[in-house]
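# model the structure of this input:
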Amino acid sequence: MKLKEISKDIYDVDAWMDEQYGKVGSPERNEFRKEAYSYCVGQMILDARKQEKITQSELAERVGSSKSYISKIERGLIEPGAGLFLRIIDALGLRVDIVRPIM
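I've put the predicted structure just below:
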């Protein structure tokens, strides 16, 4: 489906998402969000690894995993568990801040 043009440069992305993946809250939309999240996490790890100039094999060795598992994470095919995710973040010189949102 093409995006519905609202004006020359404005499109209704919400309507397109509803049509492609179901309404917000639907099982199809939730599955899409999960896949998109996995892909984004994988891309962040890939970018950080490349910035650190280390290979997938080197990262895998640092965190006690395999190169193929790191590859699957970077491609968004799987999500690492919390423990592995934190080891990956640490191995890449990153940090995670857990804070309460300001309301």
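# from here on, contacts and neighbour counts on C-alpha atoms
Fine.
# just the helices in this protein please.
Taking DSSP state H, the helices of the chain run over residues 13-21, 27-51, 56-63, 67-74, 82-91.
# one more to line up against the first:
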Amino acid sequence: MQANENIHSFDAILDAQFGKPGTSERETFEREAEAYCIGQLIHDARKQEKMTQSELAEKVGTNKSYISKIENGSVEPGIGMFYRIIHALGLRVDIVKPVMEI
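From the prediction side, this is the model:
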């Protein structure tokens, strides 16, 4: 059987494009990717609640532009703002200590 040279692992692609894990480039990419994911979660939850960005902004004491930036992943809210947003959307954050693997 002949190997397909066009198949690459996702880790290899990330390494090539954003550097190896632990490099500043990779850490920047991972931080930006996490901010984008959190923004999308907030966006989806807001839409599910049938709430506009303006309505959410009013509930948490900020402006529509800031909510838009959070949802787009271009800014990361502080922990206080994050919890106000989560609460306004009827969500909660659970902090759980992982069970030790045997």
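# after superposing, what score do the chains get?
After superposition, the two chains reach a TM-score (TM-score structural alignment, normalised by the length of the second structure) of 0.91; 96 aligned residues with a CA RMSD of 1.2 Å.
# quick one on the thing from earlier: pick the most buried one from the helices of the first structure.
helix 67-74 (a mean of 18; mean count of other CA atoms under 10 Å).
# that helix corresponds to what range in the second structure?
The aligned range for helix 67-74 of the first structure in the second structure is 64-71, by TM-score structural alignment.
# with adjacent residues omitted, what lies nearest to the counterpart of I45 of the first structure in the second structure?
With TM-score structural alignment as the criterion, I45 of the first structure lines up with I42 in the second structure. Distance criterion CA to CA, 6 or more residues apart in numbering; nearest residue to I42 of the second structure, sequence neighbours excluded, is E71 at 6.4 Å.
# who touches that neighbour in this structure?
36, 38-40, 42-43 (CA atoms under 8 Å, 6 or more residues apart in numbering).
# one more time with 7 Å
39-40, 42-43 (CA atoms under 7 Å, 6 or more residues apart in numbering).
# so which of those residues persist in the first structure?
On the basis of both residues aligned by TM-score structural alignment, their matches' CA atoms under 7 Å, what survives of the contacts of E71 of the second structure in the first structure is 39-40, 42-43.
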